[in-house]
Structure formats: C-alpha cells, structure tokens
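Asker: Next come a sequence and a model predicted from it.
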Amino acid sequence: MLGISTLRSGRFALPLLCLAWLCAIAIPAQGNPPTPVHGLALYGEPALPADFSHFSYVDPEAPRGGSLTRAAVGDSFDSTNPFILRGTPAAGLGQTYDSLTTANPDEPFSVYGLIAETLLLDPERRWIEYALRPEARFHDGEPITAEDVAFSFELLMEEGTPSYRSYYAEVSGVEVLDAHRVRFSFVENASRELPLIIGELPILPRHYWEARDFTHPDLEAHPGSGPYRIARVDPGRRIVYERVEDYWGEALPVNRGRHNIDRLVYDYFRDRDIAMEAFKAGLLDLRIDARAATWATGYDFPAYRDGSVRRLTIPDGTPATLQGYVFNLRKPRFQDPRVREALSLTFDFPWLNANLFYDSYARTQSAFQNSELAAEGLPSEAELALLEPLREHLDPRVFSEPMPLAEPEGLRERLRRAHDLLLEAGYVYRDRRLVHGDSGEPLRLEMLLFDTGMERVAQPMLRNMARLGVETSIRIVDVNQYLNRLRSFDFDMVTAQFPQSNNPGNEQRSYWTSEAAEIPLARNLMGLADPAVDALVEGLIRAESREALIAYTRALDRVLRLSFAVIPHYHSGETRLALWDKFGHPDPFPRYGNDFAAWWVDPEKSAEITRRQRGR
C-alpha cells in the first residue's frame, strides 16, 4: 500500500513505502463471466461511475503554471533510478512514471484505470487482465504496449530491489495477449489485494532499458510516461522536473485538475534547520513541519506576521504511522525480549512531550494506532481463535494482559523495572559495569542517525540507559553511509517507520516477516523472525471479510507489542504544512491523504508575494 517514504524517493520505491490507499477488491459472483470495469473496490462498486469526469476533491478548472520548490533533507543523491538497490535516488522521481491504475485518495479501497482503460478480473481470482489505452505514450513518443508491461514486471522482479520479489511473490506469471492486453496470473489462494497491487506497477520502456544496465545508478533523464519529466539535474544539490506539455494522459478523468504546476524543484539541505532558514528567506515555497518545537515557536518572522506565510493542518484519515526505534535482532545481545523490554522502558515520553514537544503529541502504542484495527483490552473470541494455535510461540501476556500494556508510573519506577528485567536476562554488575554473567560482555548500544534533528530526542533515552549501566553512543552519518549501513545490517538501533492503511495487506510481509528479515532495505529493519507473526501476517493477507481482517490485525498487534522489537514514538494525528501564500489547494482535502498534485499556483497571490519579497 502506498505511503510517504523518508529515505527513498518516488511512488514506486517499494522498500521504503507502502501502498496507502490500495486494498482488496470486490469479487464477482461465482459462475458469472467477468465484465471489463473502469475501477475496482473492496465493498460493492467504486464510488465514481464509469463516466466520472474528475476526482471529487479537485478543481478541474485550476490554472496551470508557476513553480513549487521544496526541500529534500539529506547530503545528496546519486541516482535517477528509484527501482534498484544501489545508489541514493533523487526526490520526486515517482512523478515521471505512470502505472496501470491509480488510487483515489478520497476513497479508502478503490482504484481506477490510468494506463489501463479497463480491468477484467477472473471470478475465481486466478488472473486479472488489463486493456491498455492505445493513446498511452512514453516521454520519447513511443507507445506503451503490453510488451512494456510484461517487461517491466520481469525486470523489476529480476533486477529491482529485493522487495519487489517479496511483494509480488504470489504472481505466477505474466502473459501478453495482444499489443494492448496483458494478463497476470496468481497462485492459488493468493492475497485478496494482489490485483490492485499489480495495477500500481510502474511501467518502464522496454525499448530504452533492454540494452542498458538497469542495476547501475546514474543521473540520466530516463524516460517515463508520467505528467513530469526530468528537466535538470544538479548532482547532489538539486533536481528539477517540468510538466510534460503533450502528456498523453492529461485529459483522463483521474488526471483532470491535477498536475497543474509547471516546475517542481527539490533543493537538498544537510539538515532541517538550514532548510527552515531557506524557507523563511523565500527560497522554498512549502514545508511539511514534523518538528513540534518549530511549529510552536519558529514562525515569528516578518513574512509570517504580514500574512505572506501561512500554516495549515490536514487531519490524517489513515492509521497513524508507527515510528519508533528498532533493535537489530540479528545481534545476540538484543535477541532476549527481556533486554528489549528493559531498554524500551527508558523512553520517557512524558518528559519529551513536556520539554521538547510542547505537549503536542500522543504516545504511539500500536502498529495500527487511531483505527479500529488496533488491539484494545483483552483478546476477543475471534482473536483468541487465531492466537490459541500459536500459544507455544507467544508471550503468555498476549492472553492475559489488556492493551495498551500498563507501564510503571514515573521514570524511577520504570528504570527499577528495567533493572529487574536485565538481571532476569542474566546481566550482573561488575566493577560498576553492566555485563552478561556468562560471557562477561558489556551491554552496548549505538544509535545510528542521519538527521541531526533527532539527536535531541535520542539523547534523553540514552542517558536513561546509561543510568542502568548500558554503554551508549550516537553516530550521525550522511544519508549515503546510512543507507549503506542499513543494507549491510551494520547497526544496533535506528529509527524506522511503518505506515499503515485502513486495509493492511501484502506490505505487512515487508514489515514483520521472517522472509523480509534478510532483505536489504525492507521495512523489517529489526530482523524480526517469529513464526507466530509470520502466520498472522499470512492470515491477515488472506482474510475473507472485514471482520476477519480486524481480528487478524488486532491479534498481530498484540504479538508485535509484546515482542518489544520497536520502541514506539509519538504521533499528532495531522500533517502540518507551512507555505508561502501563493497556492490554491483542495478544500476540503481528500479524506485519505494529501494530494499535492491537485494544488496549483494562484497567479494573483503569486504576484503579490513576489511584490512583497522585493519590497523587503
């Protein structure tokens, strides 16, 4: 499922994103011949009819023109190919590629045709066919054919990031039926969301890539078929995209009122503080403000006071992203869950919220926070039916402890409980050092970061660990080195994110399963390998009803919480934006995600902002 990535650019960089709006589909009745459709939905029919003219939240008459400059925080980039393991891809590359279908962010469980004009799903779910639009073109003018679709799938499975092979493992084959029809076949009892996931496959030009080394990162302006193309690359510093004037899909209902801005610019900054100064100076047009302190105190400057800069918040319509510190469970010292639980108790959220965050956050407790998917209280009968067969693999508290787990009140009591857990795990104090009683090895932990802004959040927790006798340190590296260390699993603890949708599916394999534990840059950075988790994830993916899905997510949530593989952080339940007031945007916003493609530059507002900036 599709979501926001912090480390890998583009809609289709699967290792660090999930498909936030895509889910399972409605099944035609057994025995009825399949009928070509314009879209697919989880329950009943898609909200929009076959003859819809545009998504309901867009302005189909939005003006075209102008530019939008945003910051990309990180040292640099060295690749314009977001689909491979090597290199650090530039921000925004996903806007240059189209897929077979696209999601409507105003619906939780629907997709509509993009490159595909119609979709044909086998009543027994053994395959899906896509009929391509004859007018679909790549940027170099070549037509998009079924051969390109099959080539893209095979190329990404063979030479793309390893997560493609995991994500599409249940696709048994792809068949070109004619120049504009392609069929994907599925294994028996495949995931219910698989037809939608295949629809989001990026389509690459066979004629361009078949004679090139796809695995080698470079900075070429590779042709896609999307609404934007690469216009300029300033290596490591800036990438500029221009709107494709003769974009083949401009008039499609899924695109009307979208892709209005002529130039999209991403400027690179070493850290967020420098990027904030650039925004205040008018060098950046818009920023997503993820730092509570900046949001509370950082906007007392002339442009904000005179109304040139404004702030707005967008409520989140999906479960809050689980962000947290993860242990590298591949290292023996973190394999005992008592050690992980002890170290988790050193995260003092009340202190952080009061002293750093202006009491603007709530503590995240669940992998499915702020949704009906999260576990609450004791397990229900439906959850117990799923958990009981796995009892031998589970912490007994899964059955007896209500969620959220109760923690000792006050830091002193939490540290006392952590101390007891470490002693239970075989640690002792010798010469004022915490060491394992058998090996004599000290308990060490290095926090690996690439963003200096997170250091102030990590330091209080590491100080609390040090009070227990843990040897702690922080290492801040550039993004390239950070990614390289993640690829080789060379870390003790890092920050990870697990975005969720209202209908979790195949992406859960990349998050939690044993299969993903050894895939470089999969979301399962911690290397969690638990047979109970594996079983619950597979059951979740194949859930036959909404009720069954909820039971599986809640059961999985309980097991994950008691694994203590993640120290959850916090969430706000909204997205905070600051912008120079020269843009128009949907009002209200789509319910299940902010669509920046539906924004536009307001000519009158833009002229006024330019006049004010010149007058300062």
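Answerer: Ah, there it is.
Asker: Could you use CA atoms for every contact and neighbour count after this?
Answerer: OK.
Asker: In whichever strand or helix holds Arg558, which of the residues would be classed as buried?
Answerer: Per DSSP states H and E, Arg558 falls inside helix 546-561. Residues of helix 546-561 classed as buried: 548-561 (neighbour count, 16 or more other CA atoms under 10 Å).
Asker: and here's the other structure:
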Amino acid sequence: MRPVFFLPLKAAALLAAGLFTCQAAWSDPAHGIAMYGDPALPPDFVSLPYANPDAPRGGRVVTGNVGSFDSLNPFALKGTPPWQLSYLTHESLMGRSWDEPFTLYGLLAESVETGPNREWVEFTLRPQARFSDGSPVTVADVIWSYETLGTQGHPRYRTLQDQVASIEQTGPRSVRLTFDTEDRELALIAGLRPILKKSQWDGRDFANAALGDIPIGSAPYVVADYEVGRHVTLRRNPDYWGNDLPLRRGTNNFDEIRIEFYGDNTVLKEAFKARALSWIREFNADRWETQYDFPAVRSGEIVKSEIPHSTPSGMTGFVMNTRRPPLDDWRVRAALIHAFNFEYINDTLTGGRQPRITSYFSNSDLAMQPGPATGAVRDLLEPFAGTLPPGTLEGYALPIGDGSARNRSNLRKAMALLEQAGWTVQDGVLKNADEQPLELTVLLQQDALIQQATAIMDIYARALERLGIALDVQSIDKAQYAERERMFDFDLTFMRRSLSLSPGNEQRFYWGSEAADQPGSRNLMGMRSPAADAMIDAMLTARNREDFVAATRALDRVLTAGRYVIPIHQYAVGRIAHIRELRYLKDHLPIYGDGVGFLPEVWWYEKDQEQ
C-alpha cells in the first residue's frame, strides 16, 4: 500500500475514514496466528501433526483426581471444579498447536486478522459453530463472554479485560477487540478465551452460581452425570459441530471420560493397579523404575509410556510467602535454601534419577546464562541495579551440598545469613532481637505429589531443627487448601509452574506486582519487583526473537536470584502408565510433551490391536 502522505489530502481523508471497514488495508484474514513468524501449518492442513486423523472413535476411559469438587464452573473463582472441565467441555475462538512455541489456528473462528502492530484483533466466527444444545455461537455470546469473564470470572481472565479499550461487532459474524496497551501477545490471548452461552445466564449470578448451573459450552464433551465427592462423567456429544475441522481431526476420540475422586494418592494408585482407572501419571522417577512391576505390567495389560518434551523446566518447589516476615528478607530465604539438602533428599527419594531445576527457564534457550549478565540482558537490568537481589547482575547459582545427611557446610552458611538478618540461637531456639522464635508452617494439599512433598518436608524439618527453626507441616484436603492458598494463608507451600517456550501475559499473573495482593492470583510468593515488571513488559513488546530471549533471560535472573522458591527436581520426561488398549501417535510427539493437549485429547481406544 502506498504511504498516506504521498496521497492528495482529500484522498487521504477518505482512506482514513474507510480503514475501519477495509481491514485488508492492514492485513488479510488468516487461518492462524503465531507469536513470532508465520504458523507452521498451511491453510489446508489436515490435522495436527501429533494427532492421528484416522484414529477410531469409541471406548470408555476412567481417570482419577485426588480430593473432591464443589463446583462445575471452571471459569469462576468460587468453588473447586475438576481441572479437566475447561479443556474438555468448552472452546475458544482459536485453538493451540502444542507442536509450536505459541501458534493458534481457527476453532470457533474461521479467520483472524490484526492491525500492523497488533493493536487490534478481529475474529470471524464459523457459520456452523454451535453450542452443545444446538444453538448457534453468535457475536453477542463472544462479547458477553469477554466482558463477563473479565469482570466476574476467575482472576486469570481479568488481566485481558484491563487492557481492552473496546470490543465491538464489525459484521454479522465478526468481532474486534482494540487494545490500549502495547502488547503483541494480547491478540493471541484473546483468541484463547472460553466462549460461553449468554442467554443461559439471563437473571443468574455467574460469579456465585450453584453447583447445578453448569456453563454450556461448544466443545466435544458435556457433563452427563456427577455425584459430589465421587465422580463426574463426560460424554462425547454425538452432534458436536466441529468434527471435520482440521484442528479437531483425530482428537477427542473417547465416547466417555469418567473422573473418579479419591481421598489420597495411595488409594488412587491402588485403584489403578486393580484396573479401575485407565491411566495414571507418575512423577517420581525412582518409583517408576522400582514400583511398576506389578502383575498387570508384567503381563502387558498395563503399558509404561515415557513422553519427552522440549520445554523449559518451569519451577517446582516450595515457595516462600514474602508477605510475611521474616520471609520478606532475602537473607532468610537464602538461608532456607542453603538448609535444604537437595542432593541427599534427591538420592533418598528418587534414587538421584531426577536432576534439580537450576532456574525457572532452565533446559531451554530462554534460561539465564552462567556468570555475570552481559550484552542486552545487562542493558535491560542495569537501570534497576539498586533494587536487584545480590547475584542478579553478578551471577547466581543454587548452593550444592556434599550429599551427606548432615550438610554441615551449607548449614554453616545458612546460620551466617540468619545472623546477618538478626537471628541468633538462644537455648537451642532461633530468635530475633525481640526474642520471637522463628517458626514456619508449610501447607500441603492432597494430590498426586503429596506423598513426595511430605517426605521431603520431613527430612527438611530435621535440618531446620539443627538451626533452631521449628517447621510445622500441615496436610489438608483440597477444598481447605484452595481457600488458604487463595488468601495466601501459609509460610511455605508446594508450587508447580509449567512454563512454555513462549512465555507472555501469564507472567504478570505469576510474578507481577499488581497480582501480589490479588486473592486467587498465582503470585504465591507475593513478589513486587519493578525489575520483573519491566522485564515482562519487554518480553511482551519485543518485535523479534532476539529481544524476546534477552528479556526472558533477564526475568529468569530476577526470579532465580530473588530466592523466592526452594527448587526441587525437574520433570524432563512425562511418565504415563496406562491400559494397553490406549494408543497415541508415537512417531510424532508434540514439543510440549504430555500436557492438557495430549492425554486424553489425541489418544484413542483400540481394544484388539497388539502393542
């Protein structure tokens, strides 16, 4: 297109007036959108590369959750719903390919279009898109969903709403969102918001809906039956509208998915051994090697599958709540990390088979590099030098123990740090100048990792006792835990943050200052770091991959050197034990490995085929 300033004034004015209705002046509608570059799959792609378009449909599978549920609305803050619902019963305008860092393809929307700087995004709905009750998905439903989730939904949906200047219908099947923030990822985030049925909620309180008020979705599965505390049954909708979409071919193959609830992980695993469950995920490498030799495995009725991935390690460990003293002092947090005898714990509990996480983005090119910050990373961080934790610019690495049970050297360093922070041992108890003892509570919930986390904390408590610190380990049910986590009522708790190859707006919810005191946010440590906020902004406004990587590496330094989490081992391989009737496409695994878009989404049931 010719630059406007070369046109006669009148023509330029006419062109400016027509830009709203002539979107092609900026970009053409496309079948997909990538964070950087172009989508890998062409407009005429047949299916996702890790899905089998010829997979048979049918079969009933049973999975297990630990705990209970008191809600079937996965989009509101109130209650604890089964985590699977938002992925299996509802859809968004675009769907994600888990074989690319961050690329979306049309789902409810047939096309996507953006402004030259992604200052707006426009979606055009497919004419055949339908909710599970057969009613069409309309632009009114889309606008209502954005506005309702952005104001009454779970906090994870509200950040987008705060950055939307306007949302309006631009055609019979098209809707445009205009943003008031420079953030290239917003166009993709908008494409992933769930779309709900507006008329269902006429006269109803969405935020405080009753258990039976199940949001109507458009996805392949619907809630067919449930019993509180026992099960939720999902059945594939025989009239699902999108069976022939490229994004859906070879996916959602099971006729029925039943979610059973168990009081603890031990009972769940025994149920799996008895073939009451169709699959189970194992997070402990030592148990995977030593405890999965029961008769059903030896006979081939149960198959062990390992699913590698190419994503960052993320962060798994025990997060420290900096809203509470003395955990607001980096020296105390550093001391607690030194006292954590990872080498001995790892050898004792996993046979040393799982390496430790070294930073939030370790195992990827997004990870902070060893030694001092250099180049673009240093340039980004230097304006904040006066507020950065020690080691951010100079270089920081986790302490390494000698592998012995005593861990004497690191305990001495821990005590030195505590003394610097004003804590001394008095009659065997660590106290501050006001003679207040250092007592900490670690809060754990009942889930698949509870046994391992509890065992880790038992060993850790003995180490802290040698420093004069009392550690109280509290294991509570899932509902109680969800409320206490929501209100940040803990000193330490177990945290798992999976991070992608294209981190973006979710980073604000994980570590951003605005989320620090927002009930229900994922910023469990309560960090308020101007440097972290600025690095997230730099990530979101980066115009090329090089600038994006530099900003992410700089953020990794701020997070890691902040000593907010006691990291444990990483999960470099997904481990799934499953009945032999379950299949997946083994010759093309997604780069994200085992996740929400893998099992059960692209698996299928084939009873008579040999392994």
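Answerer: Sure, I can see it. Every value quoted in this text rests on a predicted model; they were computed, and no experiment measured them.
Asker: residues in structure 2 aligned with the helix or strand that the helix holding Arg558 of structure 1 is followed by?
Answerer: Sequence-wise, the next helix or strand downstream of helix 546-561 of structure 1 (DSSP H and E) is strand 566-568. Aligned using TM-score structural alignment, strand 566-568 of structure 1 spans residues 565-567 in structure 2.
Asker: how big's the offset between the matching stretch and structure 1?
Answerer: Superposed on structure 1, stretch 565-567 of structure 2 shows a mean distance of 0.9 Å to its aligned residues (mean CA distance after the TM-score superposition for structure 1).
Asker: Run the chain-centre distance for that stretch.
Answerer: 18 Å (CA atoms, centre = their mean, to the nearest Å).
Asker: what about the helices in the stretch 151-300 of structure 2?
Answerer: Secondary structure of the stretch 151-300 of structure 2 (DSSP state H, counting those that start in this stretch): helices at 158-162, 186-191, 265-273, 285-290, 295-298.
Asker: and the helix or strand following the shortest one with helix 265-273, angle?
Answerer: Spelled out, it's helix 295-298 of structure 2. Downstream of helix 295-298 of structure 2, the first helix or strand assigned by DSSP H and E is strand 302-308. Taking axes from the mean of the first three to the mean of the last three CA atoms, to 10 degrees, one finds strand 302-308 of structure 2 and helix 265-273 inclined to each other by 120 degrees.
Asker: how about strand 302-308 of structure 2, aligned to which bit of structure 1?
Answerer: The aligned range for strand 302-308 of structure 2 is 309-315, by TM-score structural alignment.
Asker: for stretch 412-432 of structure 2, same thing?
Answerer: Mapped onto structure 1 using TM-score structural alignment, stretch 412-432 of structure 2 spans residues 416-436.
Asker: Residues in contact with that stretch: which ones?
Answerer: The list of residues contacting stretch 416-436 of structure 1 from outside it, by CA atoms under 8 Å, 6 or more residues apart in numbering, reads 336, 338-339, 341-343, 345-346, 408, 437-438, 441-443, 468-470.
Asker: just to revisit the earlier point, out of the helices of the stretch 151-300 of structure 2, deepest packed?
Answerer: Across the helices of the stretch 151-300 of structure 2, averaging neighbours per residue (mean count of other CA atoms under 10 Å) puts helix 186-191 on top, at a mean of 23.
Asker: residues in contact with it?
Answerer: Applying CA under 8 Å, 6+ apart, the external contacts of helix 186-191 of structure 2 come out as 33-35, 92-95, 104, 114, 118, 120-121, 160, 179, 505.
Asker: Which of those ranks first by neighbour count?
Answerer: Highest neighbour count within these, by other CA atoms under 10 Å: Met94, with 28 neighbours.
Asker: What does that one correspond to in structure 1?
Answerer: Counting by TM-score structural alignment, Met94 of structure 2 lines up with Thr101 in structure 1.
Asker: Was I right to think that match contacts Gly113?
Answerer: Yes: using CA atoms under 8 Å, Thr101 of structure 1 makes contact with Gly113 at a distance of 4.4 Å.
Asker: that older thread, out of the contacts of helix 186-191 of structure 2, which two sit at the greatest distance?
Answerer: Spanning the widest gap among those are Gly95 and Phe179, at 21.0 Å by CA to CA.
Asker: sorry, back to before: so which bits of the match of stretch 412-432 of structure 2 are buried?
Answerer: 417-419, 421-423, 425, 427-428, 433-436.
Asker: Please flag which of the residues you listed sit within helices.
Answerer: Using DSSP state H, 417-419, 421-423 are the members of these that sit in helices.
Asker: any idea which of the residues you listed is closest to Thr452 of structure 1?
Answerer: Distances from Thr452 of structure 1 to those, taken by CA to CA, are shortest for Ala418, at 27.9 Å.
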